[in-house]
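In: just the structure for this:
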Amino acid sequence: MGHLIQNFENSNRLRMRAHRLIPGGAHTYAKGDDQYPMLSPGFIASGYGSHVWDVDANEYIEYGMGNRAVGLGHAYAHVVQAVMEELERGCNFTRPSRVEIDCASAFLETVPSAEMVKFCKNGSDATSAAIRLARAATGRDLIAICRDHPFFSTDDWFIGTTPMNAGVPDAVRDLTLGFRYGDLDSARDLLRRHPGRIAAFILEPSRGDAPKDKYLHRLKDLCHENGALFILDEMITGFRWHSGGAQQAYDIVPDLSCFGKALGNGFAISALAGKREFMDLGGIEQTSAPRVFLLSTTHGAETHAMAAAIATMQVYRHEPVIEHLIQQGTKLKTALAQVAAVHGLQNHFKVSGHPACLTYATLDAAGQPSQMFRSLFLQETIRRGVLAPSLVVSYTHSDEDIEKTIDAIDGALSVYKRALDRRVETFLVGRPSDPVFRRFNGPSTSAPPLPRLDGAGVGFAMPAADMMARKT
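Out: Predicted coordinates for the structure are as follows:
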């Protein structure tokens, strides 16, 4: 892919400012410096389609896609045009706008298993509203979350279950229980140990493979037999597995479901949807039960975000978006398995997941997950013009993008192989990346030190092994 990218001078200058002004240096933990190697773009200046440019004018084929929020591609013309036209009329009013009805209608046509919908700005608001609604509908306090799924909300009911639970009272932590995906016995065990106390089970429909033996249907039946609601978190699966969500792909009707991310192709909009009997508890017309403060946010109904969602759903309805995502993801997954095998790394670098939402595992010489090798892989793919914290494709990832990505990863894995044979520290510049959910920062897990800026603009000493890496 041409010369190796080494210049991050402007990114490094901005890093110094960012860490003085913003806790963590970013407003999203997954985008923080501790999630990337030292030699990486700190700030993105622009994006178009499947490509992004950083503040040093380095170009990358991108596979994070805004933490999976961009399904069509950056600055997708149909969506941008709809947003611009709506913005010319204003974006926030004292009373509802017509676009709120239009967006709700479009959503319920696209996700036919839902009967009502309410919009908000982020996924955490939607899932937390679902939890509150389930507690109100059942009169119960306990919530069961799938322990195999990594994230549900920034709110206390979930964050209290992670190592980053500082500030969450024990009384709140004790209200959330865990079960395992695909394991009905683990759900039965919770219901047996907490009879009549669990308000809902919440889980993602899938992390990759389709559920086996009608697992979702059987779990839903188990929930209803025990008076609990069945909630699907479709933040990731929605608009990737199927335009109507994984619930439509798997023919399952949840009591409540939560959408976001690709719903607005990167614009801030999310949704809580579900059966009328539950959703109406947050309305102003029902009189048979106490009112539920469901969702009410100043910016929840910004008109331009809803215009973005409508335009996005139009593209999904009229163009083969899902088919393209699956096709390109399958190409990538198949080719990378072959590339890893050529390097003898099939037991150390593995790509898995749904074709529209691939992830990869980086394993050390002992076959154990390694942040050190993840950082090395990121460093080497970034240097070859690929920004891939995951391998999530969009509608604008072309065949040429896929081929260039395969070539870049081939080059990166050649370095990976040498690092396995020698010492990874010889090839990795600086500290490794860290998991987001960790209890403490420390010498090996703190935010990266502010770089010194040398004349070459790299800002970090470059070891001999790094200089010797092949161009691809």
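In: hey, let's count contacts and neighbours off CA atoms from now on
Out: Will do.
In: and the residue nearest to Pro355 when sequence neighbours are not counted, what does it touch?
Out: Spatially, and ignoring its direct neighbours in sequence, Pro355 is nearest to Gly329 (4.2 Å; Cα to Cα, 6 or more residues apart in numbering). Applying Cα atoms under 8 Å, 6 or more residues apart in numbering to Gly329 gives the contacts His354, Pro355, Ala356, Cys357, Leu358, Leu391, Val392, Val393.
In: one more pass at 10 Å, please.
Out: Residues in contact with Gly329 (Cα atoms under 10 Å, 6 or more residues apart in numbering) are 323, 335, 353-358, 391-394, 397, 402.
In: give me the buried subset of those.
Out: Those of the contacts of Gly329 that meet the buried threshold are Gly353, His354, Pro355, Ala356, Cys357, Leu358, Leu391, Val392, Val393, Ser394, His397, Ile402, by 16 or more other Cα atoms under 10 Å.
In: quick one: which of those sit in helices?
Out: Ile402 (DSSP state H).
In: quick check: Leu203 touching His149?
Out: Yes: between Leu203 and His149 there is a contact at 7.1 Å, judged by Cα atoms under 10 Å.
In: who's more crowded, the two?
Out: Neighbour count, other Cα atoms under 10 Å: between Leu203 and His149, Leu203 has more, with 26 against 16.
In: so when I look at Asp213, I'm seeing a strand, right?
Out: No: going by DSSP: H, G, I helix; E, B strand; the rest coil, the assignment for Asp213 is coil, not a strand.
In: before we go on, could you also do this sequence so I can check it against the first one:
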Amino acid sequence: MNYSQRLNRVIPGGGHTYSRGDDQYPSNAPHILQRAKGAYVWDPDGNRYLDYGMALRAVTIGYGYEPVVMAAMEQALYGNNLTRASIVELEAAEAFCNLIPSVEMVKFGKNGSTVTTAAVKLARSYTGRSLVAICAQHPFFSYDDWFIGATALPKGVPEAFQELTKKFSYNDITSLSALFAENPGQIACVILEPAAAVPPKDGFLQKVRDLCHLNGAVFILDEMITGFRFHLQGAQVLFDVQPDLCTFGKGMANGFSVAALAGKREIMELGGIKQDGMERTFLVSTTHGAEMCGMGALLKTIQCYKELGVVEHLWAYGEKLVNGMNDVARELGIESAFQVEGYPCSPNYVTRDAKGEVSLEFRTLFHQEMIRNKVLIPWMALCYQHGNEELDLTLTAVRASLQVYRKALEDGVGGYLEGRAIRPVFRRYN
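Out: From the prediction side, this is the model:
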């Protein structure tokens, strides 16, 4: 059996996130990886690829960055997980509360789904309401029922749960106003990312906050991707808006498993034990939530961000990369079919067919050809160790790949794809 067969025989989906599955990659992609360093990954056969997946955006400084690794190892040697709260757990919590202006208390976890679900639970407890409003354009908030029940994959989620989640549109405040009007006194919270590829317009985030407070709902910002990438203190600082609750994860510990639910004391304390006579809310209670190696990695990552200017580098490198890729597309006369958009620190490439329609087949073709040129680019996650050499390597691969892309626009993509196209994660049938 090959690696793909072995993986899918023992792991449902072939990996522990669906975005790592075979259906998300071209057929010539490595099925398994062995190691990584800096901005590169290697497969078991020794093939090296420049990586823009960066562990699903969790690595922002670079793979195996030794100061962070050594800080994590030091804490592991202290015991890694103690019977009561650890010193490094306290230090990490204090550092995080001091870092983010909107944060007065924090609860750590090991993954984003845990803390976004905890945020929703806390909002329901605080308001006594059941409904949740989510942004329709933001693709993923949690693997838990409150979110998955609102996707194309509701199988396994009780219908009653599916009915508790409502959708509104980004940059369309009237769509959110309509939800509040249709469900008076029932919406516990509104959750969205501060921004994805499209920026907030006309004070949209401030309007969402104000609408939440006017209607007695909790305003939650999901900063899994934007936090520690758009700004060290979160995109909430970049866009000058303070949420009631916020969630962080991904790059906050440079690949170590750390996520955070954080926010206002009056809401967070509902999960506490020091308010005598208050009805209790059982919030997050995880054995490994504040594992010491992760806390050490978080503290060192914050320090490295400040010393190295990581966020500034992500913006500067991203601007060069976005401009370079778009320049190549223009030179080849296919700028209407291939375009890189979004914020320079977190860009996104868009692929269209000859009719101008967004195309997964052409996205697969581009990624297939980039892999052929030793660049793994399922999306565009940047890290501090993407530098001038990596920029040159990337743009050389882009030029070669887009030349094939141009031929496929003329001749039809089918003759150039080596296997089937990648498929949406949220689809009802395999």
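In: before we move on, the earlier item: quick one: what's aligned to the residue nearest to Pro355 of the first structure in the second structure?
Out: Residue pairing (TM-score structural alignment): Gly329 of the first structure is matched to Gly318 of the second structure.
In: now Gly47 of the first structure
Out: For Gly47 of the first structure, the residue aligned by TM-score structural alignment is Ala36.
In: returning to that earlier point: helix or strand: which one has the match of Gly329 of the first structure?
Out: Assigned by DSSP states H and E, Gly318 of the second structure falls within helix 310-331.
In: what's the mean gap between that helix and the aligned bit of the first structure?
Out: Helix 310-331 of the second structure differs from its equivalent in the first structure by a mean of 0.6 Å after superposition (mean Cα distance after the TM-score superposition for the first structure).
In: likewise for stretch 391-402 of the second structure?
Out: Mean for stretch 391-402 of the second structure is 0.6 Å (mean Cα distance after the TM-score superposition for the first structure).
In: how about that stretch, which residues of the first structure does it hit?
Out: So stretch 391-402 of the second structure sits over residues 402-413 in the first structure, by TM-score structural alignment.
In: give me the buried positions along the matching stretch.
Out: Buried residues in stretch 402-413 of the first structure, counted by 16+ other Cα under 10 Å: Ile402, Lys404, Thr405, Ile406, Asp407, Ala408, Ile409, Asp410, Gly411, Ala412, Leu413.
In: kindly report the same for stretch 66-79 of the second structure.
Out: Applying a neighbour-count criterion of 16+ other Cα under 10 Å, one finds Val68, Val69, Met70, Ala71, Ala72, Met73, Glu74, Gln75, Ala76 buried in stretch 66-79 of the second structure.
In: in the second structure, what stretch matches stretch 258-268 of the first structure?
Out: Mapping stretch 258-268 of the first structure onto the second structure (TM-score structural alignment) gives residues 247-257.
In: kindly apply the preceding question to stretch 17-24 of the first structure instead.
Out: Stretch 17-24 of the first structure maps onto residues 6-13 of the second structure, going by TM-score structural alignment.
In: which residues sit against the matching stretch?
Out: With Cα under 10 Å, 6+ apart, stretch 6-13 of the second structure has contacts from 1, 3, 5, 14-15, 18-23, 31-32.
In: filter the residues you listed down to the buried ones.
Out: Counted by 16+ other Cα under 10 Å, the contacts of stretch 6-13 of the second structure give Gly14, Gly15, Arg20, Gly21, Asp22, Asp23, His31 as buried.
In: for the residues you listed, which one is nearest Ile273 of the second structure?
Out: Distance ranking of these against Ile273 of the second structure, using Cα to Cα, places Gly15 first at 37.9 Å.
In: just give the closest residue to that closest one, not the sequence neighbours.
Out: Gly15 of the second structure sits nearest to Gly21 (Cα to Cα, 6+ apart), 6.0 Å away.
In: quick check, the one you found in contact with Pro378.
Out: No: using Cα under 10 Å, Gly21 of the second structure makes no contact with Pro378, being 11.5 Å away.
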